[in-house]
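[1] model this:
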Amino acid sequence: MNNKNKYIFKILLLILLIVPIYSAKAYGGVINMDINGSSVETIEIIALLTVMSLLPSILIMMTSFTRIIIVLSFLKNALGLQQTPPNQVMVGIALFLTLFIMSPVIDEVNVDAYQPYKNEEITQQEFFTKASEPIKVFMLKQTGDSELKMFMDMSRDEKLKSTKNLQELPLTIIIPSFVTSELKRAFVIGFLLFIPFLIIDMIVSSILMSMGMIMLPPVMISLPFKLLLFVLVDGWSLLFKTLITTFNF
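    Just a heads-up that it's a prediction; the model follows:
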């Protein structure tokens, strides 16, 4: 481990030590926990830290982020670009497109769940129930019937198999069904993106072979033409518009 990695490790270790202490002070001093571990405040802090650690997974698995980032990766490979745009730019684009698409859901969660909970009008259990409802509605609208039926059939709970109201399904069924549907749609869109650029590669390769220029890599010639085609059709705007319109609201 080099010096830089040791320095980063020490900072992370220090943060892990400081955060519980700071959280305990924020709750009014040192929290006394009995032998049975029944301190409610301690459990709330642990739950809060757990949710914070799971935020990246929640962002990826319960929003439109998965479909967008996969399609952008397919586009990058179809164009034949290695380092442009950088991965940080692609993730940033996917993140802000996700915020744009999910803004109605976020607003609904804020009004129906967060604000009442902040004002101490509802309990934590009610907050979780009200916050999960709009997210469930969004995911169910994007989830295919075949994927949802597959996970319902694989469930060991017989009541879930006969459930008619899909919103009553638990997140353990809805989330994997939603992710499977998102992967399927993202790969379909990626396949359609590859077709025009693949045709350009085939045309350039055929021309080079007919001219006897076998040693010249076709990618070097086809790349400028693929970039020109993408710019002429206003590819970024067309792609973003198509991605946004593929989501059901």
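
[2] all contacts plus neighbour counts: C-alpha atoms, from now on.
    Noted.

[3] Which elements pack onto the longest helix seen in the chain?
    Counting residues, the longest helix found in the chain (DSSP state H) is helix 171-210. On a contact count with 3 or more C-alpha pairs under 8 Å, 6 or more residues apart in numbering; DSSP states H and E, helix 171-210 meets helix 55-61, helix 65-79, helix 124-142, helix 145-154, helix 218-232.

[4] in the fourth one, what's buried?
    Right, helix 145-154. 147-148, 151-152 (16 or more other C-alpha atoms under 10 Å).

[5] Could you measure from residue 91 over to residue 6?
    Using C-alpha to C-alpha, to the nearest Å, residue 91 is found at 27 Å from residue 6.

[6] Those two: which is more packed in?
    Set residue 91 next to residue 6 and count neighbours by other C-alpha atoms under 10 Å: residue 91 wins out with 16 against 11.

[7] want to put them side by side, so please do this one too:
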Amino acid sequence: MNPLGLSQQLTEAGGTGGLSAPMQIALFLGGMAFLTSALVTLTAFTRIVIVLSFIRRALSTQEIPPTPVLLGLSLFLTLFVMGPTFEQVEKHAIGPYMNKELSAEKACVEAWTQLRKFMIRQTRASDLKLFMEMARLDPVEGPDDIPARVMIPAFVTSELKTAFIMGFCIYVPFLLIDLVVSVILMSLGMMMMPPVIISTPLKLLLFVLVDGWPLLLKSLSSSFQ
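    Sure, this is the predicted structure:
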């Protein structure tokens, strides 16, 4: 199955060499737009960016770190996590295609095969079963027989579920700090003072003392192994 939807006619024409310049530009721009969607749905980016967003909300620091910083960190951590997979894609698909050993269609199939190996390791069997039933497909013999239209949404669903579980585990300790501060302020009769004024510095102090960022990034990277 060709997950990128490249036409057989394009392959038979030997890539884009037989197309006019405007058509080649249109295909290039379309491919760039597809890469954005592929980054979110076919890689570790979704889990990473959601967990990092949870930690910012748990710390009650509003826009600190700034959104561009979180997105940039998520992107490069995704490249770190996906490094072995991308190396296999380059070895089995991109390299042979650039050397004209594979056609465009076969290169896309090889690239999808390597991505699917990563995705299947991170996808829950229950999510795969759900989308197989929704698609009204018969049970398959192995992962190689799972169609992309089932594999991709099942993978994204599993990533969302895992990200929210990790976010909950991160949120609970900081929530306890908010509760303790609120109780102390009420017992002192300082009900008009917003608890966040006291709890935010305490949460930042706790996060720094436990070396939060390295610990968080290490846990995120390890969650994909």
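
[8] can you name the residues of structure 2 that the longest helix of structure 1 overlays?
    On structure 2, the counterpart of helix 171-210 of structure 1 by TM-score structural alignment is residues 148-187.

[9] superposed on structure 1, where does that stretch end up, distance-wise?
    Compared with structure 1 after the fit, stretch 148-187 of structure 2 shows a mean deviation of 0.6 Å (mean C-alpha distance after the TM-score superposition for structure 1).

[10] before we move on, the earlier item: which of the helices and strands packed on helix 171-210 of structure 1 sits most buried?
    Highest mean neighbour count of those: helix 65-79, a mean of 20 (counted as mean count of other C-alpha atoms under 10 Å).

[11] same for that helix, what does it pack against?
    Going by 3+ C-alpha pairs under 8 Å, 6+ apart, helix 65-79 of structure 1 lies up against helix 87-109, helix 171-210, helix 218-232.

[12] Taking helix 65-79 as reference, get the angle to the second one.
    Right, the one you point to is helix 171-210 of structure 1. Computed by axes from the mean of the first three to the mean of the last three C-alpha atoms, to 10 degrees, the angle separating helix 171-210 of structure 1 from helix 65-79 equals 10 degrees.

[13] What's the local residue count around the aligned residue in structure 1 for residue 84 of structure 2?
    In structure 1, the residue matched to residue 84 of structure 2 (TM-score structural alignment) is residue 104. Using other C-alpha under 10 Å, residue 104 of structure 1 has 14 other residues around it.

[14] The one 10 residues further on too?
    Look at residue 114 of structure 1: counted by other C-alpha under 10 Å, it has 19 neighbours.

[15] for the helices and strands packed on helix 171-210 of structure 1, which one sits closest to residue 26 of structure 1?
    Nearest of these to residue 26 of structure 1, taken as C-alpha to C-alpha: helix 124-142 at 18.9 Å.

[16] Could you tell me where that closest one falls in structure 2?
    By TM-score structural alignment, helix 124-142 of structure 1 lines up with residues 104-122 in structure 2.

[17] ok, the residue nearest the centre of structure 1 - contacts?
    Central residue of structure 1 (C-alpha atoms, centre = their mean): residue 60, 2.3 Å from the mean position. Shown in contact with residue 60 of structure 1 (C-alpha atoms under 8 Å, 6 or more residues apart in numbering): residue 66.

[18] which one in structure 2 is aligned with it?
    So, by TM-score structural alignment, residue 60 of structure 1 is matched to residue 40.

[19] For residue 152 of structure 1, give its distance to residue 184 of structure 1.
    18 Å.

[20] Relative to the centre of structure 2, find the outermost residue for me.
    residue 189 (45.8 Å).

[21] How is that one assigned, secondary-structure-wise?
    coil (DSSP: H, G, I helix; E, B strand; the rest coil).

[22] swap in residue 140 of structure 2?
    Assignment for residue 140 of structure 2 (three-state DSSP): coil.

[23] for it, what are its contacts?
    residue 146.

[24] mean shift between the match of helix 124-142 of structure 1 and structure 1?
    Per aligned residue, stretch 104-122 of structure 2 averages 0.6 Å (mean C-alpha distance after the TM-score superposition for structure 1).

[25] chain center to that stretch, what's the gap?
    Put simply, stretch 104-122 of structure 2 sits 16 Å off its chain's centre (C-alpha atoms, centre = their mean, to the nearest Å).

[26] what's the distance between the counterpart of residue 212 of structure 2 in structure 1 and residue 113 of structure 1?
    Under the alignment (TM-score structural alignment), residue 212 of structure 2 pairs with residue 235 in structure 1. In this view, residue 235 of structure 1 and residue 113 of structure 1 are 39 Å apart by C-alpha to C-alpha.

[27] Who has more neighbours out of these two?
    residue 113 (23 against 14).

[28] check contacts around the counterpart of that one in structure 2.
    By TM-score structural alignment, residue 113 of structure 1 lines up with residue 93 in structure 2. Applying C-alpha under 8 Å, 6+ apart to residue 93 of structure 2 gives the contacts 102, 106-108, 110-111.

[29] Let's see that with 7 Å instead.
    By C-alpha atoms under 7 Å, 6 or more residues apart in numbering, the residues touching residue 93 of structure 2 are 107-108, 110-111.

[30] Tell me which of those persist in structure 1.
    Here is what carries over to structure 1 from the contacts of residue 93 of structure 2, by both residues aligned by TM-score structural alignment, their matches' C-alpha atoms under 7 Å: 107, 110-111.

[31] on that earlier part again, nearest to residue 160 of structure 1, out of the helices and strands packed on helix 171-210 of structure 1?
    By C-alpha to C-alpha (comparing all of those), the closest turns out to be helix 145-154, at 6.4 Å.
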